[in-house]
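K.L.:
Sequence plus the predicted model coming up.
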Amino acid sequence: MQIARRPTGQFAHRLGRAAGRSARWLRRRERQAIGWLVAEGLPAPVAAALLWIVKLVVVAGLLYVAFWLALLLGFAVAAAWVAGHSTEQDEDDFLGRKAEERDHRKSIFYHPASYNDDPDPRFEDD
């Protein structure tokens, strides 16, 4: 009679075994925490209820964070979609001028050394 071997090389199997080990470890720690609380003078049902309350608070906090991250991701996706589907060909600057009408020499941060332009009379050397 041949004994069936367990599949040890598959990822799902290893993941399941790790999850089982983690769940058993957490259950042992929970029993230790209840035992410690009982040893400190707290009744066992109250200690168990206290641990349930802590678990519910942690889950509520994770759901709160997940909600805001999902909302932020939704806004980012919507902004990317709107930016990708804009129909305007020429973008305006902050004054409403078309891109081809703008002269870079009229910019606040213009300096002739940054561009290969004709000499600008505003920056003539004396």
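P.N.:
All right, it came through fine.

K.L.:
Going by C-alpha atoms from here, please, whenever you check contacts or count neighbours.
P.N.:
Will do.

K.L.:
got the contact list for stretch 31-41?
P.N.:
Residues outside stretch 31-41 that contact it (Cα atoms under 8 Å, 6 or more residues apart in numbering) are 43, 44, 47, 48, 51.

K.L.:
With respect to residue 22, which of the residues you listed is nearest?
P.N.:
residue 51 (17.7 Å; Cα to Cα).

K.L.:
Below is an additional structure, to be compared with the one above:
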Amino acid sequence: MNTKARISKAERFGRRIGGMWRGFVRCEHQVAGWLVAHGLSAGAATALLWVVKLVVLGVLLYVAFWLALLFGFAIAAAWMARESDQDESEEWAVGEQSEHKNNPGYHPALYNDAPDSRYADPRYDDE
């Protein structure tokens, strides 16, 4: 039996996300320290950082809203295009022929189609 512990992909992903979060917090503290070093009070630096975070969150929500709206319009357009194709009817079909030609088993090359009353077969004119 292997005694070596293996790290799963989920744990590796979690560690990576945690490292990125720690890096973000470290950069935030550095920016706050830089602002304090340049004459801003600690409370004002914290407030400014919170304002920046809220503005970034607002921009992300704004972009997400418009992308979702665009995606919704694309889905609606695709749905309408799909539905419009099914409503087309054959204008040349007469009477029961339109129903016959819409059957799932219809094939135009078959010779047992319903006869078209607009065309007379010369072979049967004598009858």
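P.N.:
Right, received. Where do you want to start? For clarity, every value in this text was computed on a predicted model and none was experimentally measured.

K.L.:
Just the buried residues of the contacts of stretch 31-41 of the first structure.
P.N.:
Buried members of the contacts of stretch 31-41 of the first structure, counted by 16 or more other Cα atoms under 10 Å: 47, 48.

K.L.:
Work out for me the element residue 78 of the second structure sits within.
P.N.:
For residue 78 of the second structure, the host element (DSSP states H and E) is helix 42-86.

K.L.:
what's around residue 5 of the first structure, how many residues?
P.N.:
As a burial measure, residue 5 of the first structure scores 6 neighbours (other Cα atoms under 10 Å).

K.L.:
Could you measure from it over to residue 18 of the first structure?
P.N.:
With the distance defined as Cα to Cα, to the nearest Å, residue 5 of the first structure ends up 19 Å from residue 18 of the first structure.

K.L.:
ok, average deviation of stretch 66-75 of the first structure from the second structure?
P.N.:
Following the fit onto the second structure, the mean deviation recorded for stretch 66-75 of the first structure is 0.3 Å by mean Cα distance after the TM-score superposition for the first structure.

K.L.:
matching residues in the second structure for that stretch?
P.N.:
Aligned using TM-score structural alignment, stretch 66-75 of the first structure spans residues 64-73 in the second structure.
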